[in-house]
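>>> Structure for this input, please:
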Amino acid sequence: MQLRGKTVIITGGGAGIGRALVFAVVRAGARAVAIADIDVEGAAEVGAILKAQQPQCDVLARRVDVADPAAVKALVDEATARFGRVDVFISNAGIMVRKGLDATDTDWLRAWGVNVQAHVNAAQAVMPQMLERGEGYFVNTVSAAGLLSQIGSAPYAVTKHAAIGFAEWLSITYGDRGIRVSCICPQGVQTRMLLGEDGERKGFLQEGSVTPEFVARKTIEGMADERFLILPHPEVLEYYRRKGQDYDRWLRGMRRLQDQVAKEFGIGI
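Below you'll find the predicted structure:
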């Protein structure tokens, strides 16, 4: 898909990868973009910068809790009324819960709501109009953790696997009806999730980490090619192949990596 003249919704658009995606889709020619984020000030700031830089682009910035289906539907309805249609939905919002068996029911429900159910909410809200037109693009920001795993976070590892599973299902079910689906699966990205609020957190994924802008560029390239897996870190594909070729060997390797990470950084990213 070429983005010129298209209308786009991006969740988690107030910071990190989402913020970079907002500017990337407009540079690629999108005529309108809706920026959604739980942090309404962040979304509004991105919207204001975008309007100053690209006054020809129609911009909508809203506070949206992506785990709330009614809020996501209201966003889609408002964007549709204002822009005329929604061509692309980039379901980008995500959270990290750095816990294992100590994660509470609340932790699990929160991770599930943002990392999985948000994609379901988005698809339920936007897919009817896309199917009626016979075209549309649904993009999930997932993680390499969805293909591999996540050391130090059971909720993140599990929910990111589930997000990949849902995207696969969408592609299988609607791919022959004009719906394109992509999953963005980076490893370390230089955002608050990786570096912490103060930018000082240390972790093994910092080596080889990339900027949000790099991820956004690779996403635009992947969408142009309509690739299901968008891999800003191409080595992830080789890791995934090794996992499939010899699961037990891969698990042993991951245990060794976990031990190394525990010694050098403490468990976590």
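
>>> Going by C-alpha atoms from here, please, whenever you check contacts or count neighbours.
Fine.

>>> Summarise which helices and strands the longest helix along the chain is packed against.
Longest helix in the chain by number of residues (criterion: DSSP state H): helix 154-174. Applying 3 or more C-alpha pairs under 8 Å, 6 or more residues apart in numbering; DSSP states H and E, we find helix 154-174 packed against helix 105-112, strand 179-184.

>>> what's the closest of these to Gly42?
Of all the helices and strands packed on helix 154-174, helix 105-112 sits nearest to Gly42, with 20.9 Å by C-alpha to C-alpha.

>>> tilt between that closest one and helix 154-174?
On the basis of axes from the mean of the first three to the mean of the last three C-alpha atoms, to 10 degrees, helix 105-112 is oriented at 40 degrees to helix 154-174.

>>> What helices and strands are in contact with helix 105-112?
helix 154-174.

>>> Measure how far the helix it packs on is from the centre of its chain, please.
Helix 154-174 sits 12 Å away from the centroid of its parent chain (C-alpha atoms, centre = their mean, to the nearest Å).

>>> residues in contact with it?
Identification of contacts with helix 154-174 by C-alpha atoms under 8 Å, 6 or more residues apart in numbering yields 95-101, 103, 107-108, 111-112, 115-116, 119-120, 140, 142-143, 145-147, 149-151, 179-183.

>>> so who does the residue most central in space within the chain touch?
Nearest to the mean C-alpha position of the chain, by C-alpha atoms, centre = their mean, lies Thr141 at 1.7 Å. By C-alpha under 8 Å, 6+ apart, the contact list for Thr141 reads Ile90, Ser91, Asn92, Ala93, Gly94, Cys183, Ile184, Cys185.

>>> Would you convert those into TSV that also reports distance to Ala30?
Below are the contacts of Thr141 laid out as TSV (distance: C-alpha to C-alpha, whole Å):
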residue	distance to Ala30
Ile90	13
Ser91	17
Asn92	17
Ala93	20
Gly94	23
Cys183	20
Ile184	19
Cys185	23
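
>>> For the residue nearest to the centre of the chain, give its distance to Phe83.
23 Å (C-alpha to C-alpha, to the nearest Å).

>>> Equivalent analysis for Ala30, please.
As judged by C-alpha to C-alpha, Ala30 and Phe83 stand 11 Å apart.

>>> Pull up the overlap in contacts between these two.
Contacts common to Ala30 and Phe83, judged by C-alpha under 8 Å, 6+ apart, are Thr7.

>>> ok, now how distant is Gln187 from Ser171?
To Ser171, Gln187 is 23 Å away according to C-alpha to C-alpha.

>>> Between the two, point out the one with more neighbours.
Gln187 (22 against 18; other C-alpha atoms under 10 Å).

>>> In three-state terms, label that one for me.
Assigned state for Gln187: coil (three-state reduction, DSSP: H, G, I helix; E, B strand; the rest coil).

>>> this one as well, want them side by side:
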Amino acid sequence: MTEQLEGKGVVVTGAGRGIGRALATRMAAEGARVVVNDLDADNARAVAAEIGGTAVPGDVSSADGVRTVVDTATEALGRIDVFFANAGIDGAGGPDSLQTPDDVWERVMDVNVMAHVRAARELVPRWLDDGQGGRFVVTASAAGLLTMIGSAPYSVTKHAAVGFAEWLSVTYGGRGVDVHAICPQGVQTKMLEDAGPLQALLSRDSALPPEAVAEAAVVAISEGRFLVLPHPEVAGYYAARATDTDRWLAGMRRLQQKVDEAGAV
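Predicted coordinates for the structure are as follows:
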């Protein structure tokens, strides 16, 4: 078991399936006391029953919703030591992502970015006040490091999610708040199944099972690494993007053309 997780009070949002379910299951296996949150109450209860956790259904994208989840989870656990801000949506707005309506942008921003901000607003002051610190883990995406072909709302909000996690680490990392950003590529989830022509691209370096993402998270936590890269090759892509941005963008445009051609078949 991992020292940083054993016996800890852990909350995982969006834990009814996919990566969230795998994280909740792995946290329980590590000896943590787990609160399972999901918008789908039935899924939350089912996962909680499987792992011996506590179900706290609710919508963490709103200020009132996340406050309720945090307060209820705190009552169940005594204290939240680790918060996995995992809930996320893709926000695909049709074939022309530029025309995605404002209300969809707002919803994706609320779930993929503001849910993290609102959770941190609730948790960080509590962690600082009692002097025990805490751990905040954001599920972002390789799209937040590299840019996503396809959905503009997804790509932009995942960049913002990584940016917020970085800011949180810079600002509070010296005061006992450990922060991590999970940035996988293709993962065997419903989101990947629904990706259409992008599925092959996202699976280029192999689509991992959600359990592999949870394993990478545990390793990164034990080693104190900010970036959680279930696909290690993403580190090389990230470095290449920073080193020669124009070359990187040219390569991405070529990939976009292949996706366009595949979608036209």
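
>>> Need the contacts of Thr141 of structure 1 in a markdown table (columns: neighbour count and distance to Arg133 of structure 1).
Listed next are these as a markdown table, based on neighbours: other C-alpha atoms under 10 Å; distance: C-alpha to C-alpha, whole Å:
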| residue | neighbour count | distance to Arg133 of structure 1 |
| --- | --- | --- |
| Ile90 | 25 | 18 |
| Ser91 | 29 | 20 |
| Asn92 | 28 | 24 |
| Ala93 | 28 | 26 |
| Gly94 | 24 | 29 |
| Cys183 | 28 | 22 |
| Ile184 | 26 | 25 |
| Cys185 | 26 | 28 |
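
>>> quick check, nearest of those to Lys73 of structure 1?
Nearest member of the contacts of Thr141 of structure 1 to Lys73 of structure 1, counting by C-alpha to C-alpha, is Ser91, at 13.0 Å.

>>> distance of the closest one from Ala125 of structure 1?
When Ser91 of structure 1 is compared with Ala125 of structure 1 (using C-alpha to C-alpha), they lie 12 Å apart.

>>> How about Met193 of structure 1?
Met193 of structure 1 is 27 Å from Ala125 of structure 1, by C-alpha to C-alpha.

>>> Could I get the contacting residues of the corresponding residue of structure 2 for Ile17 of structure 1?
Matched by TM-score structural alignment, Ile17 of structure 1 corresponds to Ile19 in structure 2. By C-alpha under 8 Å, 6+ apart, Ile19 of structure 2 lies in contact with Asn86, Thr189, Pro210, Glu211, Val213, Ala214.

>>> hmm, 6 Å instead?
Contacts for Ile19 of structure 2 (C-alpha atoms under 6 Å, 6 or more residues apart in numbering) come out as Pro210.

>>> Relative to Arg45 of structure 2, how far out is it?
Counting by C-alpha to C-alpha - Ile19 of structure 2 and Arg45 of structure 2 are separated by 16 Å.

>>> Same question for Gly7 of structure 2.
21 Å.

>>> can you give me the strands for structure 2?
9-12, 33-36, 54-55, 82-85, 134-139, 177-182, 227-228 (DSSP state E).

>>> The ones you listed: which one's closest to Ala73 of structure 2?
Ala73 of structure 2 lies closest, by C-alpha to C-alpha, to one member of those: strand 33-36, at 6.4 Å.

>>> who does the closest one touch, helix- and strand-wise?
Applying 3 or more C-alpha pairs under 6 Å, 6 or more residues apart in numbering; DSSP states H and E, we find strand 33-36 of structure 2 packed against strand 9-12, strand 54-55.

>>> can you do 7 Å?
Counting contacts by 3 or more C-alpha pairs under 7 Å, 6 or more residues apart in numbering; DSSP states H and E, strand 33-36 of structure 2 packs against strand 9-12, helix 18-29, strand 54-55.

>>> Give me whichever of those is most buried.
strand 9-12 (a mean of 27; mean count of other C-alpha atoms under 10 Å).

>>> Compare that strand with structure 1 and give me the mean distance after superposition.
By mean C-alpha distance after the TM-score superposition for structure 1, the fitted strand 9-12 of structure 2 averages 0.4 Å away from its aligned residues in structure 1.

>>> Aligned to Val261 of structure 1, what sits in structure 2?
Mapped onto structure 2 by TM-score structural alignment, Val261 of structure 1 lines up with Val259.

>>> same check, this time on Ile179 of structure 1
For Ile179 of structure 1, the aligned position in structure 2 is Val177, judged by TM-score structural alignment.

>>> Now do the corresponding residue of structure 2 for Ala74 of structure 1 against Met148 of structure 2, distance only.
Under the alignment (TM-score structural alignment), Ala74 of structure 1 maps onto Thr68 of structure 2. Taking C-alpha to C-alpha as the measure, Thr68 of structure 2 falls 33 Å from Met148 of structure 2.

>>> what does Ala220 of structure 2 give?
24 Å.

>>> more neighbours, those two?
Met148 (22 against 19).

>>> residues in contact with whatever residue of structure 2 lines up with Tyr137 of structure 1?
Using TM-score structural alignment, the equivalent of Tyr137 of structure 1 in structure 2 is Arg135. Taking C-alpha atoms under 7 Å, 6 or more residues apart in numbering as the contact definition, Arg135 of structure 2 lies against Asp81, Val82, Phe83, Val177, Asp178, Val179.

>>> Ok, Ala15 of structure 2 next?
For Ala15 of structure 2, the contact set (C-alpha under 7 Å, 6+ apart) comprises Arg21, Ala24, Val36, Asn37, Asp38, Ala44.

>>> Skip the chain neighbours and tell me the closest residue to the third one.
Setting aside the residues directly before and after it, Val36 of structure 2 is nearest to Ala55 in space (C-alpha to C-alpha, 6 or more residues apart in numbering), at 4.8 Å.

>>> wait, the match of Ile179 of structure 1 sits on Gly133?
Yes - between Val177 of structure 2 and Gly133 there is a contact under C-alpha atoms under 7 Å: 5.2 Å.

>>> any residues in contact with both of the two?
Joint contacts of Val177 of structure 2 and Gly133 (C-alpha under 7 Å, 6+ apart) do not exist.
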